[in-house]
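S.K.: pasting the sequence and the predicted coordinates here, then a few questions.
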Amino acid sequence: MLKEVRYKNWKSFADSTLYIDPLTILIGTNASGKSNALDGLAFLNRVVQGKDLQTILSGDPALLLEANIQAIRGGVEWASRRPFTSFTLEAVIEYNEEIDYHYSIEVSTKSESDVEIVSESLIKINRKTNKPNKTKIFTATAEEDSPTIAASVYNGGRPKKKLFKRSVSVISQLKNQETREEVDEAVQFVTHTLEHIFILDPAPALMRDYKPFSSRLASNASNVAGVLAALPEEEKSHIESLLSKYVSRLPEGDLQRVWAEPVGRFQKDAMLYCEEQWPGSSEKLIVDARGMSDGTLRFIGILTALLTRPKGSLIVIEEIDNGLHPSRAGILLEMLNEIGTERQIDILMTTHNPALLDELGVEMIPFIIVAHRSTDHGASKLTLLENIQALPKLLAGGSIGKLVAGGEIEETLTQQGSGK
């Protein structure tokens, strides 16, 4: 599992760390850095897949259309915090109770056409002893103006030097190299973990059409119908029963069942359907996705991701409550906790919704992170809510939702940063 990500001169961050738990809530005002933190996760996800660095940041229309991904917001120009011309992203990944892996990549962004690796490394950390023991898997540092980067791969004994392209991550190129078992295991595990970061932003307007069968949910959940219809019959029945179970618990109480059906001559396209039955009525009405509300479709998109993504995934949902009525906050959190725990899926979400924050309760305070701006240099910072010195006093005056709505948390952090 991914435990933490450190941002150094990445976009609006100077140096800050995002800690990831089974359910992590990221809050903060507009322009505080929340989206920039999520963009860092998207970068790590794509860089270990072997995508070209410039393409990751600026995009390639043909590639983006096929892969259903977007360029990183701001492109190359805003990837590094001004006035710097490089950024570093680091990730700590838990292998088991005793072993972590530390992955780091520094990227130069001197010009739009000159995006390349400065340094990259992967280190194994054994926490079994009082003083963690660090073992290098590989380290790589490039010489200025060189088109290649020299990597030292620790295959036992003296490290072997290998040359790699600077436009693509070393770790992705190592996946196809013959190395000793410890190196191969580390590279495969870290890439597998980061590849399973899934940035989800359901777009109801795109979920209403007929969709071809698909084996993987799109980041905008537009192909929900195609994903459900393509599942093996037994798995399809199980997942649709779970979808129906949670949807039927929504406050409206009219949605009884959700499913997808193949349509068309070749039965390779699908449509999403739901069955409505209003309280007090014996009549059942079947509605397809074109007649469903935005909130219902977004809810189904989130549910489908939780139920179909591989175990061990990290699902990232920006503005999770967007389009959802405040009355759905409780069932949404219950769903995230239940399914996330059962399927071993971590969830990182951002929200502004006071109702959702109030549903969290004080027991979730250790897992709430506040994005805010430094009073010294304006850079974004990530602060654990429980580390705010005046938190007990703040909570005595109101709930978390009330404090966020009134801007009191950000005001307190400003005072704390200025020493008042």
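M.R.: Good, I have the coordinates.
S.K.: contacts, neighbours, all on C-alpha from now
M.R.: Will do.
S.K.: mind listing what N155 touches?
M.R.: Contact analysis of N155 by CA atoms under 8 Å, 6 or more residues apart in numbering lists I137, T179, R180, V183.
S.K.: the same query, at a cut-off of 10 Å, please.
M.R.: K136, I137, F138, E178, T179, R180, E181, E182, V183, D184 (CA atoms under 10 Å, 6 or more residues apart in numbering).
S.K.: closest one of those to P212?
M.R.: Relative to P212, the closest of these is D184; by CA to CA it sits at 36.5 Å.
S.K.: spatially central, which residue of this protein would that be?
M.R.: Taking CA atoms, centre = their mean, the centroid of the chain lies closest to V316, which sits 3.1 Å from it.
S.K.: alongside the first one, take a look at this:
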Amino acid sequence: MNPDDPSLPPQSGKTHYAISAICLNTIRKYGQSDWEIAVENFRKFNSQQTAAKEVDAILRNLEIQGFKSIANDHIELGRVNVFIGANGSGKTNILEAIALAGAARANDLNYESFYSRGVRVARPDQIISSFVDSSQGNSIDLKLNFLEKNEKFIYEFTLTPAHMQDVYTRWIDLSEEEMMPEILLQHFKEITQKTPNISGNELLSRANDLLAQRGLNKSRRYDPILTEYAIFDINTKSLRGIAPSESKKSPLGINGEGLDLFIASLNKEEKTILNRSKFLFDWLDDIISDKEDKLKLSGLKAGKSISTLYFRDLYMNSKNNTLSAENSNEGILHILFYIALFLSDKTPKLFAIDNIETALNPLLCQTLIEQIVSLSEDNGKQVLITTHNPAILDGLNLFDDEQRLFEVFRDDSGHTCTRRIKFKSDLSDKQGLKLSDMWMSGLLGAVPKNF
């Protein structure tokens, strides 16, 4: 729990350090007869949490009902997923639906939590689907199916706001509310079988401990994947360290914050992988992390940036060839941020990137996707990407089932729909064109139809 505000859950956007409830409850048992049992339970819980971080699961199926422009949609995902479509088709809504599920699993369904995960927050009556041809419901239904080898696990959520007209209102997961009595009865039965003569107050206390450990779901194995999910929509000012940090996410903020400190913290192997990306910039000689910010005293930055990241230009005179993040090319900052997201186990296993092409040359976009595909497989990452740049598509190999391309469009009723784009194995339907050419010519769909 947050020591400054115990009412906040540990995953709250306002929580930067926390003591888990089970840790606190274990400490409270010190000196009591069941101290050793409490310690053993804590060790078991801690080992389960450690194991959860090592899970290599894929979010395979996503079902969304009643969220923004998505009335009812079902998407089968791969490891690298790219969504294309006209402006306003609902691409980002798909990314946001997963963020809501993550907030629900973290028991943190409020404005701050949504915002910190990258959701564009509005009044509930604008978040819950509203169409002219049907009456508006009062909830959002989400279903996520994770697959790890041959093991499947399903999360289901029914989210409803406490107040329909209040943008800052707390949301409630009705699916967990419905499960509470049954789960409590299971905990009571388990406790009384082990301790038949337990008092009523102690029974409630231990049942509460079990809820803190296990939550309402029987398994929390995939919780870290879901609760750490975020939508990264980065901007150059945040990458340069100029814009004030608004993101609560760490180590990398959803707008690009923290890149310099993150690169400085990479281990030797991770830095080696990062340095391989230098081939993408023919002018780049070296990437420098000035942890103590000594180069600032040399006048290498104007003082507006807090970033300690520098770059050495291969073609400039060695006396003045070191450029600060404030003065460097924005493309390299974007590329390094994306590479960093995929190479470290400190970043989420599942995340989204909105408008990945920002500030990047078209050919660089293609090569970036090729790098992302390789890194995601090597490091157990899964990503959902939106783009408006056709060159992104040329980095995909759609004959690899883990690389998937989706058209996002709105039907005649305005409902967001997705369609996976696939080709015949003999390429007879590809007509010798690159994916970028096919998109621009309208063969893939995902283009405006009103002009």
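M.R.: Cool, the structure landed. Bear in mind the structure is a predicted one, so any value in this text is a computation, not a measurement.
S.K.: drop the TM-score for these two in here.
M.R.: The TM-score (TM-score structural alignment, normalised by the length of structure 1) is 0.72; 353 aligned residues with a CA RMSD of 3.8 Å.
S.K.: picking that back up, make sure the residue nearest to the centre of structure 1 is actually in contact with F198.
M.R.: Yes: the pair V316 of structure 1 / F198 is scored as a contact, 6.0 Å apart, by CA atoms under 10 Å.
S.K.: shared neighbours of the two, anything?
M.R.: Residues within reach of V316 of structure 1 and of F198 at once, by CA under 10 Å, 6+ apart, are L41, A42, S219, I347.
S.K.: sort out for me which of these are in helices.
M.R.: L41, A42 (DSSP state H).
S.K.: which among the shared contacts of V316 and F198 of structure 1 end up buried?
M.R.: L41, A42, S219, I347 (16 or more other CA atoms under 10 Å).
S.K.: columns distance to F84 of structure 1 on top of the residues you listed, output as CSV?
M.R.: CSV is the format used below for those (distance: CA to CA, whole Å):
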residue, distance to F84 of structure 1
L41, 20
A42, 21
S219, 31
I347, 32
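S.K.: alignment lookup: K11 of structure 1 to structure 2.
M.R.: With TM-score structural alignment as the criterion, K11 of structure 1 lines up with K68 in structure 2.
S.K.: helices along the stretch 301-420 of structure 1, start to end?
M.R.: 329-343, 354-360, 391-396, 400-405, 408-418 (DSSP state H, counting those that start in this stretch).
S.K.: which stretch among these comes nearest H238 of structure 1?
M.R.: Nearest to H238 of structure 1 among these is helix 329-343 (13.5 Å), distances taken as CA to CA.
S.K.: which bit of structure 2 covers that closest one?
M.R.: Using TM-score structural alignment, helix 329-343 of structure 1 pairs with 365-379 in structure 2.
S.K.: hmm, what's the outermost residue in structure 1?
M.R.: S282 (42.6 Å).
S.K.: does that residue count as helix, strand or coil?
M.R.: coil (DSSP: H, G, I helix; E, B strand; the rest coil).
S.K.: what's near enough to touch it?
M.R.: Listed by CA under 10 Å, 6+ apart, the contact set of S282 of structure 1 is empty.
S.K.: save the helices of the stretch 301-420 of structure 1 as TSV, and put in distance to E240 of structure 1 too.
M.R.: Listed next are the helices of the stretch 301-420 of structure 1 as TSV, based on distance: least, CA to CA, whole Å:
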stretch	distance to E240 of structure 1
helix 329-343	14
helix 354-360	26
helix 391-396	41
helix 400-405	33
helix 408-418	41
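S.K.: out of those helices, nearest to M1 of structure 1?
M.R.: With CA to CA as the criterion, M1 of structure 1 lies closest to helix 329-343 of the helices of the stretch 301-420 of structure 1, at 12.9 Å.
S.K.: how close does the closest one sit to structure 2?
M.R.: Compared with structure 2 after the fit, helix 329-343 of structure 1 shows a mean deviation of 1.6 Å (mean CA distance after the TM-score superposition for structure 1).
S.K.: in that helix, what counts as buried?
M.R.: When neighbours are counted by 16+ other CA under 10 Å, the buried residues of helix 329-343 of structure 1 are found to be A329, G330, I331, L332, M335, L336, N337, I339, G340, R343.
S.K.: now do the buried residues in stretch 103-116 of structure 1.
M.R.: By neighbour count on 16+ other CA under 10 Å, the buried set for stretch 103-116 of structure 1 is Y103, S104, I105, E106, V107, S108, T109, V115, E116.
S.K.: tell me if the first one really is in a helix.
M.R.: No: using three-state DSSP, the assignment for Y103 of structure 1 is strand, not a helix.
S.K.: alright, that wraps it up for me.
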